[in-house]
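Undergrad: pasting the sequence and the predicted coordinates here, then a few questions.
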Amino acid sequence: MEDLLSQLAHLTESQQGLLRDPPWELRARCLEALRAALHSGTNKLVTLAIQGLQKMLRDDRFASPFESDDESLWLTTQLLDVLPPMTSLTEEAQVEIMRVLLNATCQSSWVANNALVVRIVTLCHQLCTLTPAGGPDMVATAAQATACQAVRGFAAMLDEDYESALSEQQDSASRAEEAPPVQVYEDVLPTYRHLCQQIDQHAGKRPASPSGHPASLQFHLSTLLALLSALPVRVQRCAGVLEQTWRQLTPALVRLLGSPTSERVGAVPARRDPPPCVLLILALI
């Protein structure tokens, strides 16, 4: 560990001008040491490693407006690859890891695809279900916030792709009369389908439920609501999104609304806010 830290100190000091390594290479070398600390099982080393991850996100030397073509070298992929099993960490460490991922997805240079977003959502869901029913929801709250930000950030990326494609279309005289390029929003389908399938399983269409934890359904409903709220109205013109909505999501929501709350989301205190199912239906209108 000491040798790694010494090498990293020399490496970061040498990053000057044209001699700078690509950000993903610099991240990979630094994350080697941080990975060893995260997997050490020592609380002090884990805390220091998480602080290192947080500082990495604030250092411009580790960021780039253009990521490598290799998805395994993207910032968030590299972060996820060094994480230890969440069950090996304290609740405080779990919350801080979620904060690191949340900060990564908030960066203007964040790059992601469906596989990466689903991977983040799955990790956050696992953390939510680790919290005992009725226990402190500190970890679950952090995980929910991270998952929602991940899908919102992905929707924002698609908005940028749409605006770029629309600008190119308007600049071309031969394409000026074409329909707006709403097909770019079809890229959200794998993430959308994943969330719909999880909700559909909770609704009882399939015999196996992804989790019996009371927070599981709430997590997926809230994450899908965040995604739908972030997508513009023009996404309604995407055939794939519409088909997924009417063939799977809408019937699942109807079944959930027709079932006793205690059977689906566990016994919860009375609340004045509309349940997520209702909010999702309103988002679809």
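TA: Thanks, I have the structure now.

Undergrad: okay, CA-based contacts and neighbour counts for the rest of this
TA: Will do.

Undergrad: how far does the host helix or strand of Ala283 sit from its chain's centre?
TA: For Ala283, the host element (DSSP states H and E) is helix 276-284. Centroid separation for helix 276-284 versus its chain: 21 Å, with Cα atoms, centre = their mean, to the nearest Å.

Undergrad: list the buried ones in it?
TA: For helix 276-284, burial by neighbour count (16 or more other Cα atoms under 10 Å) applies to 276-277, 280.

Undergrad: now tell me what touches stretch 109-129 from outside.
TA: The contact list for stretch 109-129, computed with Cα atoms under 8 Å, 6 or more residues apart in numbering, reads 63-67, 74-77, 86, 98, 104, 139-141, 143-144, 146-147, 150-151, 154, 187-188, 190-191, 194, 211, 213, 215-216, 219-220.

Undergrad: for comparison:
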Amino acid sequence: MEELLQDIFKEATGPKLATLRKSCQDALEILCMQESSHKRPSCEVRKACLLPLQIALESKRPKLVSFALSGFHKILRDDRFHRGIEPEDDSLWLPSQLLCSTASVMYHTPDTQVQIFRMYLSLALSPRRTLNGRLAVWACGRCAEAAAAPAPVAAAARAAAAQTLRAYTAQLDEECQELLSEGATLDRNHIVAVGCYSEVIPVIQYLCGRLSETQLEHEGHLVDDSGRGSGALVCAPSFNSKQAKAVYSIANQLVRLVGSTSNLRPVLEALYHRMLLYPPISHRTEPLRSVRELLQNPKRLCQLILLKKCEQGYEKHSDDMAIIRL
């Protein structure tokens, strides 16, 4: 990384790139300190090194852009940027810092865009990254910006988004398996289930929203949303039945996992409200089929009707039968 920063410093000629030269010097000083006893947290070291890479990328000078892309991959591989545990603030996590540093992705040439989305793919494949629901949605949203880009860019973006979702769900599964192997108590299991549910639902709602959005500009846009799951499309959704089945089956699995937990009902109700009432009436076949499968399964029906007793300290947030009436 030191050699790369020195190369960027030499290439950053002219008064307009004085900030880039200064940021390179600061990053080199911090990297030098990492060899002494005065080590800084990894998130601070990443921040210092990502700043010159971001400026180099946004300069759009071919050589500087090439250096920046190489630097992003070095940060993924270099152990100095991954020491210790990530802080509580997810804005200091590696995925968040990389997403901020590459916010200009859609303003570059297609070749550069492909390289950046490939870097996102490498990030998702890296065992050193830590994700949560917000970062997964952010990464997928960034990839979705390339939906109308040239074919190579769109393909790279789709691969990065798909791997991000795989990595996130695998991380959740690994955490759940660890807790199960520890023999956690019932109360702790409930707390973990609530936390997992809170992480997953925003991602599912984001995916439903993306699938529901029309891509036909001449047909208009979504009407105003006044709450979770509210609103409706003014024209037919743009996704196909295979994509719809994948998302709706995930919703049915959420019923299996937490359908009988009373205090999680409001969010589950909002999700099904969005599935069933968001599309136009003539395009509700797939969500209705999904619900039919749910109601035809006695176990799933019981999980919707037979509720666990609320633990002390939890308020009853809404009518437990609202989702059945929906």
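TA: Great, that's in hand. Computed from a prediction, not measured in an experiment: that's the story for all the values here.

Undergrad: if we can go back for a sec, any quick PyMOL command for the buried ones out of the contacts of stretch 109-129 of the first structure?
TA: This is the PyMOL syntax for the buried subset of the contacts of stretch 109-129 of the first structure, where burial follows 16+ other Cα under 10 Å:
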select buried, resi 63+64+67+74+75+76+77+86+98+104+139+140+141+143+144+146+147+150+151+154+187+188+190+191+194+213+215+216+219+220
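
Undergrad: start and end residues in the second structure for stretch 99-109 of the first structure, please.
TA: Aligned using TM-score structural alignment, stretch 99-109 of the first structure spans residues 118-128 in the second structure.

Undergrad: no wait, stretch 137-149 of the first structure
TA: Aligned using TM-score structural alignment, stretch 137-149 of the first structure spans residues 151-163 in the second structure.

Undergrad: the matching stretch vs the first structure, mean deviation?
TA: Overlaying the first structure shows stretch 151-163 of the second structure at a mean distance of 0.7 Å from the equivalent residues (mean Cα distance after the TM-score superposition for the first structure).

Undergrad: contacts for that stretch?
TA: In contact with stretch 151-163 of the second structure (Cα under 8 Å, 6+ apart) are residues 110-111, 113-114, 117-118, 120-121, 124-125, 139-140, 143-144, 146-148.

Undergrad: from Ala104 of the first structure, how far out is Leu53 of the first structure?
TA: 10 Å (Cα to Cα, to the nearest Å).

Undergrad: make that Arg237 of the first structure, sorry
TA: Arg237 of the first structure is 31 Å from Ala104 of the first structure, by Cα to Cα.

Undergrad: mean deviation of stretch 153-164 of the first structure from the second structure?
TA: Averaged out, stretch 153-164 of the first structure is 2.0 Å away (mean Cα distance after the TM-score superposition for the first structure).

Undergrad: now that stretch: buried residues?
TA: In stretch 153-164 of the first structure, counting by 16+ other Cα under 10 Å, buried: 153-155, 157-159, 161-162.

Undergrad: which two among those residues are spaced furthest apart?
TA: Maximum pairwise distance among these (Cα to Cα): 14.3 Å, between Gly153 and Tyr162.
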